[in-house]
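In: missing the sequence, but the structure's below:
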């Protein structure tokens, strides 16, 4: 709890003066006004985050939180639960979707076992930060204790701090966990005050009972646990997941270090809702990457008040959308550094 509280206290507002300076430069670059659209807005916000006119973005990492979910017992997924462990082992080998996409921009992928049901070999290239062997079944009781939820948040903070210490200046969030769209949708239903059926999707593969059964399980979980909507940590503990908590912690840690963090799709967006409920200032440090095809993705974005940059019909997770957005962020930085102003080339406005 101490690390979480210290981290929250370190999160500050963006540097307004630097953003004004950045906007002035953008306005005077040799181009028609607003002609680079969202790249201009992004460059200004990066200046506010980093407190530097030319944001230093040259070392990137996606942190993937891997965990299992006790609600799998309810038949909400068509995939074997062992896929979580097996897929996690594939990340260090560079064989997964996010690894292929991250390679385009030279980003590394850091994989964390925060709650896989089985044991990962110590030499597998995965960071072992296990809180427990998967959450408990949220349909019958809390997914985890409040203390476990806080510890999982702090794992994310620790991972962000470690990456910053190693020189990383742009982070992305990712996850791996069979069944994790179920707790994500439960969190969203609570925070968004909506019926689970409206926002429940197939995830990586829905069980035999289909979406109706999956939504019923989520509805039951909310009824059984009665999470307090005004307390993000309570919601996380009662109907959330360890992977979701870890990602929220990464966001908190990144904000405390004034590092921009790119959020992936649906599950990352739900983790963002938790992070923002803990400290609202985190929102300004987050860059949404893409609209997931999961039904709840739009609702999550609306609650966050953000519009993701990309519409790619993706729903892989893993941090794949975040990695895909990295080159766009590079472009915003290069626009600021490389383009000249009218004054610099002796042209009159």
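Out: Received, thanks. Fair warning: this is a prediction, and the values are worked out from it, not measured in the lab. Numbering: from 1, shown residues only.
In: switch to C-alpha atoms for all contacts and neighbour counts from now on
Out: Will do.
In: Now residue 74. Nearest residue, chain neighbours left out?
Out: residue 217 (7.3 Å; Cα to Cα, 6 or more residues apart in numbering).
In: element containing the one you found?
Out: helix 210-225 (DSSP states H and E).
In: coming back round to it: the residue nearest to residue 74 against residue 140, yeah?
Out: No - using Cα atoms under 8 Å as the test, residue 217 is too far from residue 140 to be in contact (9.6 Å).
In: So which of these two has more stuff around it?
Out: residue 217 (22 against 17; other Cα atoms under 10 Å).
In: any idea how far that one lies from residue 196?
Out: 9 Å (Cα to Cα, to the nearest Å).
In: follow-up on the earlier one: buried residues in the helix holding residue 217?
Out: Judged by neighbour count (16 or more other Cα atoms under 10 Å), helix 210-225 contains these buried residues: 210-211, 213-222, 224-225.
In: Name the next helix or strand downstream of that helix, please.
Out: helix 232-239.
In: Now do the very next helix or strand once past that next one: distance to the chain's middle.
Out: Sequence-wise, the next helix or strand downstream of helix 232-239 (DSSP H and E) is helix 242-256. What separates the centre of helix 242-256 from the centre of its chain is 8 Å, taken as Cα atoms, centre = their mean, to the nearest Å.
In: and if you look at stretch 134-143?
Out: 22 Å.
In: So for residue 203, what's the nearest residue that isn't a sequence neighbour?
Out: residue 181 (5.8 Å).
In: That neighbour: how many residues sit nearby?
Out: Look at residue 181: counted by other Cα under 10 Å, it has 27 neighbours.
In: coming back round to it: Serialize the buried residues of helix 210-225 to TSV and add fields for distance to residue 323.
Out: Output for these, formatted as TSV (distance: Cα to Cα, whole Å):
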residue	distance to residue 323
210	31
211	29
213	33
214	30
215	30
216	34
217	32
218	30
219	33
220	35
221	33
222	33
224	37
225	35
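In: putting a second one here so we can go through both:
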């Protein structure tokens, strides 16, 4: 499944990009007046291989969930059982992400790819190993998680989704996210490690030291996305990377949420560089690693509100912005058709 998806990921269609850029100049607005929305719409035309690209509806959010062996190292004050409890909350529709999804008109799919408790058809294993002591995952487990993400993307696309949104849940998952970002970007642990759900200075110093020691111990290879995921990643990170690859293989845009999605996108792009063309940065997480990861990917976030919740909330807030960028190419009249004089 992984190889099949990778074979379908292609570069942007330069003809469709040029057509979109030309059309932007003909619409009843000053050139460049929509700022970042104009190059975004052109890039999505290139992704789809047609101008205008498909409207970004229906929208589908997938929340990938997993637990982490690194939790045992005291990198968060939250108990691990909160991961499973929040999955129940998502299912009942009571989380912030559910409220935002209802507002945005997006479906929500919850995927237990690695929660420590309970049963799930998609579970690869009940949480990762403690990567301060040993690699978090085997290569086979990473590939299984990648293929879960690819399968969920295919399922949602086959169900009619024209834009995919990333979501995540996993207590302690900002620790592997920071480790992934450091490994892929070459930045030190102290530059990419943040406070996650809100830790004090002492715990932040400890978390940073745990990440730095693990990177030194395992020496992950940034040219091998699977290797980095196996050594210091999480199951939800790997599944999101697969979800991105799955969207890219279908030429469907994927709106990234926060730092977990950004770290997963680094892995996806290490595996298939052209997958970056499918990625839309939904928002700038308050986690410092998110900004570093997005800069490394060459992506500029659409929303900057200081969010650090995760779940997919930032991606949902960005959805109408990205959708509006595409709708402009569909519905705005040209100067000629509207009888409006140009300058």
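Out: Perfect, I can see it now. Since this is a predicted model, take the numbers as computed values, not measurements.
In: and the residue nearest to residue 203 of the first structure, what pairs with it in the second structure?
Out: Aligned by TM-score structural alignment, residue 181 of the first structure pairs with residue 174 of the second structure.
In: OK, contacts around its match?
Out: 193-194, 196, 259-260 (Cα atoms under 8 Å, 6 or more residues apart in numbering).
In: Now do the contacts for the corresponding residue of the first structure for residue 285 of the second structure.
Out: Applying TM-score structural alignment, one finds that residue 285 of the second structure aligns to residue 292 in the first structure. Residue 292 of the first structure makes contacts with 265-266, 311-315, as judged by Cα under 8 Å, 6+ apart.
In: now do 10 Å
Out: 264-267, 269, 298, 308, 310-317, 321 (Cα atoms under 10 Å, 6 or more residues apart in numbering).
In: repeat for residue 83 of the second structure
Out: 65-67, 89, 112, 115-117, 169-172.
In: Among those, name the buried ones.
Out: 65-67, 112, 115-117, 169-172.
In: now those as JSON lines including distance to residue 141 of the second structure and secondary structure?
Out: Listed next are these as JSON lines, based on distance: Cα to Cα, whole Å; DSSP: H, G, I helix; E, B strand; the rest coil:
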{"residue": "65", "distance to residue 141 of the second structure": "15", "secondary structure": "strand"}
{"residue": "66", "distance to residue 141 of the second structure": "13", "secondary structure": "strand"}
{"residue": "67", "distance to residue 141 of the second structure": "14", "secondary structure": "coil"}
{"residue": "112", "distance to residue 141 of the second structure": "14", "secondary structure": "strand"}
{"residue": "115", "distance to residue 141 of the second structure": "14", "secondary structure": "coil"}
{"residue": "116", "distance to residue 141 of the second structure": "15", "secondary structure": "coil"}
{"residue": "117", "distance to residue 141 of the second structure": "18", "secondary structure": "coil"}
{"residue": "169", "distance to residue 141 of the second structure": "19", "secondary structure": "strand"}
{"residue": "170", "distance to residue 141 of the second structure": "17", "secondary structure": "coil"}
{"residue": "171", "distance to residue 141 of the second structure": "20", "secondary structure": "coil"}
{"residue": "172", "distance to residue 141 of the second structure": "19", "secondary structure": "coil"}
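In: Go through those and name the one nearest residue 338 of the second structure.
Out: For those, the residue nearest residue 338 of the second structure by Cα to Cα is residue 169; the value is 48.2 Å.
In: Please, which helix or strand holds residue 175 of the first structure?
Out: strand 170-176.
In: let me redo that: residue 139 of the first structure
Out: Applying DSSP H and E, one finds residue 139 of the first structure in no helix or strand.
In: Show me what counts as buried in the strand holding residue 175 of the first structure.
Out: In strand 170-176 of the first structure, counting by 16+ other Cα under 10 Å, buried: 170-176.
In: mean shift of that strand relative to the second structure?
Out: In the superposition against the second structure, strand 170-176 of the first structure averages 0.5 Å from its aligned positions (mean Cα distance after the TM-score superposition for the first structure).
In: Check which element follows that strand along the chain.
Out: Heading C-terminal from strand 170-176 of the first structure (DSSP H and E), you reach helix 181-192.
In: ok, residues contacting whichever helix or strand comes after that next one?
Out: Per DSSP H and E, helix 181-192 of the first structure leads on to helix 196-199 as the next helix or strand towards the C-terminus. Contact with helix 196-199 of the first structure is made by 182, 185-190, 211-219, 222, 294-300, as judged by Cα under 10 Å, 6+ apart.
In: What span of the second structure is helix 196-199 of the first structure aligned with?
Out: By TM-score structural alignment, helix 196-199 of the first structure lines up with residues 189-192 in the second structure.
In: in what helix or strand does the equivalent of residue 326 of the second structure over in the first structure lie?
Out: Matched by TM-score structural alignment, residue 326 of the second structure corresponds to residue 333 in the first structure. For residue 333 of the first structure, the element it lies in under DSSP H and E is helix 320-338.
In: quick check, distance from that helix to the centre of its chain.
Out: Worked out by Cα atoms, centre = their mean, helix 320-338 of the first structure lies 17 Å from the chain centre.
In: Mind reading off the mean deviation between it and the second structure?
Out: Using mean Cα distance after the TM-score superposition for the first structure, the mean distance for helix 320-338 of the first structure is 1.2 Å.
In: what angle do that helix and strand 170-176 make?
Out: 170 degrees (axes from the mean of the first three to the mean of the last three Cα atoms, to 10 degrees).
In: Give the buried residues for helix 320-338 of the first structure.
Out: 320-326, 328-330, 332-333, 335-336.
In: quick one, helices of the stretch 1-150 of the first structure?
Out: 2-10, 16-28, 37-50, 83-90, 97-104, 146-165 (DSSP state H, counting those that start in this stretch).
In: Can you give me the distance of the aligned residue in the first structure for residue 335 of the second structure to residue 336 of the first structure?
Out: Matched to the first structure by TM-score structural alignment, residue 335 of the second structure sits across from residue 342. Distance, residue 342 of the first structure to residue 336 of the first structure, using Cα to Cα: 13 Å.
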